[in-house]
Each structure stands twice: as C-alpha cells, then as structure tokens.
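Undergrad: From the sequence below, what's the structure:
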Amino acid sequence: MSSITRRAAAFTLSAGLWLSCGIAAAQDAPKVKLETSMGDIVLEVYPDKAPKTVANFLQYVKDKHYDGTIFHRVINGFMIQGGGYDAKFAQRPTRPPVAHEGRETLEKGGPKNATGTIAMARTSDPNSATAQFFINVVDNRRLDPSPQSPGYVAFGKVVSGMDTVDKIKAVPTSAAGPFPSDVPQTPVIIKSATLVK
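TA: Next up is the predicted model:
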C-alpha cells in the first residue's frame, strides 16, 4: 500500500469515526414531548452545547412546571412563546434565572435561531431567562449571539411535530389577560411536557 493510499484510508477511517460519533451524539440527545391542545411537538435538546440552559429547561420539565401552561405570545412570521402562564394568565413561580451562555453555545457548534429551533425567552437582561421559551417559526438570525449582542440562547430543535408548530403560529390572536396583543383567542395549552429520552 502506497503512502498516499494509507493516508486516504486513514482519512476515510477518521471521517467515518467522526460521522459515527456525531450520529451517536444526536441519538443520545434528550428529547422532550410537549403534548398540546393542537397536537404533539417533540424537541431534541443539546446539553453538550448549552449545558446550563438545557439543565434548567429539563428541570422545569421534570418538575411538571409546563403542564397546564399556554402559548401566550404567538406571532406568525416570528415565533411562538410559552411556559410562563396558565390559561387564566396566572404566572407560574420560577427558580432563579439561568446564566446566559449564548456565545459559548455557538462556539461549541450549537444551533442558531433558525426555523424550528427552541430558545430561552428573557427580558433585556441577558441573564434573566427562567422558564419561558420560544420556538422560532422563521429564521431569526438577528436573535443570534454576536460580538455586538448577547442574543438568545438556542438549545435544541423540533424533531417531530413541526406541523403542530405551524398550526399554532397561524391561530387568530388578540389582546387578553395582561397582554395588549398576540394572545391566541382560543388558548393553546401545553397539557404535559415529558422527557421521552
């Protein structure tokens, strides 16, 4: 075997190992099923890319925090947001905020705010995210962390049920509860959030 052939074989082997490791990492990613009043959504989250954010989200799932909450902010052409209020607009109590890790997530090859990704909602303070999350329904690259902006931490993506997301984003909205706009006129309820893997 020539040295060129040996190098080619070694490259092929290393590429194969890299691909198999990537596939294994994806298969090992935790999955969360949101059973909603409009259908199921399955999310895959990446603790290797955003460890603090994912641990925070999964703890809320395990604590049943999301069960009975609503998607209270729905903007077609932007995102659907939920996880903070019940159908009577009572705000759920939360744990202390999670540390923002947006830039670190992108440096590790984590997801950007593309269609179908899930990210943490927050106030103008980057370190204010608690339980509320949103699912991007378009590519919202202006929300990505950058040297100029902390952005929003995307930490997973929809792997099943994007048709449900599409149904939710299209619901009629209006003012309701404490919100002046963007609230579904018929509540979109998260019946349960469960860890399926």
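Undergrad: Going by C-alpha atoms from here, please, whenever you check contacts or count neighbours.
TA: OK.
Undergrad: Please go through the chain and pick out the longest helix.
TA: Longest helix in the chain, counting residues (DSSP state H): helix 3-28.
Undergrad: Sort out which residues of it are buried, please.
TA: By neighbour count with 16 or more other Cα atoms under 10 Å, helix 3-28 contains no buried residues.
Undergrad: Look at the residue nearest to the spatial centre of the chain and tell me its secondary structure.
TA: Centroid-nearest residue in the chain: Ile118, 1.8 Å away (criterion: Cα atoms, centre = their mean). Under DSSP: H, G, I helix; E, B strand; the rest coil, the three-state class of Ile118 is strand.
Undergrad: Pull the contacting residues for it.
TA: Leu43, Phe133, Phe134, Ile135, Asn136, Ala154, Phe155, Gly156, Lys157, Val158 (Cα atoms under 8 Å, 6 or more residues apart in numbering).
Undergrad: How about it: what's its closest non-neighbour residue?
TA: Ile135 (4.4 Å; Cα to Cα, 6 or more residues apart in numbering).
Undergrad: Quick one: the helices in this structure, in order.
TA: Going by DSSP H, the chain shows helices at 3-28, 51-62, 102-107, 162-169.
Undergrad: Quick one: the strands in the chain, in order.
TA: Listed in chain order, the strands found in the chain under DSSP state E are 31-36, 39-45, 69-75, 79-86, 117-120, 133-136, 154-160, 173-176, 179-184, 189-195.
Undergrad: what about those strands, which gets the closest to Cys21?
TA: Minimum separation from Cys21 across these (Cα to Cα) falls at strand 39-45, 16.9 Å.
Undergrad: Now do the closest one against strand 189-195, angle only.
TA: In terms of direction (axes from the mean of the first three to the mean of the last three Cα atoms, to 10 degrees), strand 39-45 departs from strand 189-195 by 40 degrees.
Undergrad: Let's see this one next, to set against the first:
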Amino acid sequence: MIKTISTLLFSCSCLLALGQSKQRIERNLHKNAPDSFLVQFKTTKGNFDVRVYKDWAPLGATRFYQLVKSGYYSNMYVFRSTEKYAQFGIQNDTALNSFMDKKTILDEPNTHSNQRAAMAFATGGVNNRTVHVYINKIDNRRLDTMAQSRAFTPFGRVVKGMEVVDQFYGAYKDTITFKFQDSVMKHGNKYLEQHFPGLDKIKKARIKR
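TA: Alright, predicted model coming up:
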C-alpha cells in the first residue's frame, strides 16, 4: 500500500513538473527577441558565450531567445560532437520533447555563412526547425548552399569560449544523431547516461544581457 502511494505521488510530481515546464515554454513562445543578446552556457568543460543577432535570422533568433528564457537548454547533454559540429537540444523532460517537436518555425534565407563558431538550428527538411541547435567547429560553407531545401541559417556566433566547444566529448561522432536520437527523446538523459557515458553536459544556459 505504501509503495503504491509512493508511486502515485511520484507520478503526480512528474506530471506537475511537466505541466510547469510546458506552461513556462508556452508563456515565452509569445515573447519577441531584442535586436541582440548574449547567452552564457555553463558546461562540464567550462563556459562559453553566444552573441545572437536578430537581423541575421529573425525567426531563428526569436525562437532561441524564447527557449533560453524558458530554461530549455539547461541540464542537457551535447549528444553530437564531431570535427565539424557540436549539437544539442534534447530535453530530459521527454514529454516536453514531444511537445516541442511540433512547434516548428519557417525557414528563412541565409544572410551569414556557416563559418567556425556560427550557431544555427539543425533541420531535417523544409520548415521544420524546432529546438536542436549546432555550433560550427570548422567552416561548413556547404550548408549555405543547401538552404534551398532546408535552412541551415546562422542566428549568432560563439564570441567567447570556443575552445570549450572544441573540447566536448566526441567519441560517439554521429552515432546518436543518426541511430539513437528517437530513443533519447523518448527516455531522456538516463538513456544517454546508460548507453553513452562520458558526454559533456550543459548545466545551465541564461541570457546575460
């Protein structure tokens, strides 16, 4: 009986946390981004700062602002780190992953190249950018020419701490992205911790100014 009650209480607390996360996201999805803002990422390898420029990609910059304001990018793993990119965006809150997967934004033209340190939303097709972002670790200009079919459109760049991004654990390369991403979205951080130990984590992301 006690075990049953404890299970019910735990389930209720999880549902309450989800409701609060979803409400926080929904409130911030209506906010407009300033012309420029600075975001600090605190990670297991150290800190790095990203300067966002709204005129580079108004829709992308605004969505990123809304997500950071909501605390979305805190407590998540950098699940992809190769010689070309570092990528993150899967929440530990699995229901929130499902919710945000439907909150797509439209593509927009590239006004700045995918040069080293540039940040953009990842995308798998036309008009389906959501929450996954990547940082270019090298110049990836080929992504600029792919904008006709999908928008790899930078909205900002790392202005401090690029050496931190370079050091993110990269033994798994593209494996998680192309083979296990759905499982991570379904099971959250515990799946990565169990099957892919050693990954670096973003502890907190916040707007500095």
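Undergrad: Could you tell me the end-to-end distance of stretch 141-161 of structure 1?
TA: 22 Å (Cα to Cα, to the nearest Å).
Undergrad: tell me which residues of it are tucked away?
TA: 143-145, 150-159, 161.
Undergrad: right, and the pair among those residues with maximum separation?
TA: Pairwise over the buried residues of stretch 141-161 of structure 1, using Cα to Cα, the maximum falls at Pro150 and Gly161, 29.2 Å.
Undergrad: Summarise which helices and strands the longest helix seen in structure 2 is packed against.
TA: Assignment by DSSP H gives helix 2-28 as the longest helix of structure 2. Judged by 3 or more Cα pairs under 8 Å, 6 or more residues apart in numbering; DSSP states H and E, helix 2-28 of structure 2 is in contact with helix 58-69, helix 94-100.
Undergrad: ok, residues contacting the shortest one?
TA: Surrounding helix 94-100 of structure 2, the residues in contact under the criterion Cα under 8 Å, 6+ apart are Leu18, Ser21, Lys22, Ile90, Gln91, Thr130, Val131, Met185, Lys186, His187, Gly188.
Undergrad: For these, which entry has the maximal number of neighbours?
TA: Ile90 (28 neighbours; other Cα atoms under 10 Å).
Undergrad: Show me what that one aligns to in structure 1.
TA: By TM-score structural alignment, Ile90 of structure 2 lines up with Gly84 in structure 1.
Undergrad: Likewise for Lys45 of structure 2?
TA: Match for Lys45 of structure 2 (TM-score structural alignment): Met38.
Undergrad: contacting residues for the closest residue to Asn127 of structure 2 other than its chain neighbours?
TA: Of all residues not flanking Asn127 of structure 2 in the chain, Leu106 sits nearest, at 4.4 Å (Cα to Cα, 6+ apart). Each residue near Leu106 of structure 2 by Cα under 8 Å, 6+ apart is listed here: Leu59, Val126, Asn127, Asn128, Arg129.
Undergrad: returning to that earlier point: which single one of the contacts of helix 94-100 of structure 2 is nearest to Gln66 of structure 2?
TA: Among the contacts of helix 94-100 of structure 2, and counting by Cα to Cα, the member closest to Gln66 of structure 2 is Val131, at 10.4 Å.
Undergrad: Nearest residue to the closest one in space, ignoring adjacent ones along the chain?
TA: Counting by Cα to Cα, 6+ apart, the residue nearest Val131 of structure 2 is Gly89, at 5.6 Å.
Undergrad: So that neighbour sits against Ser74, correct?
TA: No. Between Gly89 of structure 2 and Ser74 there is no contact under Cα atoms under 8 Å: 9.5 Å.
Undergrad: if we can go back for a sec, can you redo the contacts of helix 94-100 of structure 2 as a markdown table with distance to Arg80 of structure 2?
TA: Formatted as a markdown table, those follow (distance: Cα to Cα, whole Å):
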| residue | distance to Arg80 of structure 2 |
| --- | --- |
| Leu18 | 26 |
| Ser21 | 25 |
| Lys22 | 25 |
| Ile90 | 11 |
| Gln91 | 14 |
| Thr130 | 17 |
| Val131 | 14 |
| Met185 | 14 |
| Lys186 | 17 |
| His187 | 17 |
| Gly188 | 15 |
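Undergrad: before we move on, back to that, list the contacts of the residue nearest to Ile118 of structure 1.
TA: Per Cα under 8 Å, 6+ apart, neighbours of Ile135 of structure 1: Met79, Ile80, Gln81, Thr115, Gly116, Thr117, Ile118, Ala119.
Undergrad: Does the third one touch Ala119 like I think?
TA: I take that to be Gln81 of structure 1. No. Contact criterion Cα under 8 Å: Gln81 of structure 1 and Ala119 do not qualify, at 9.5 Å.
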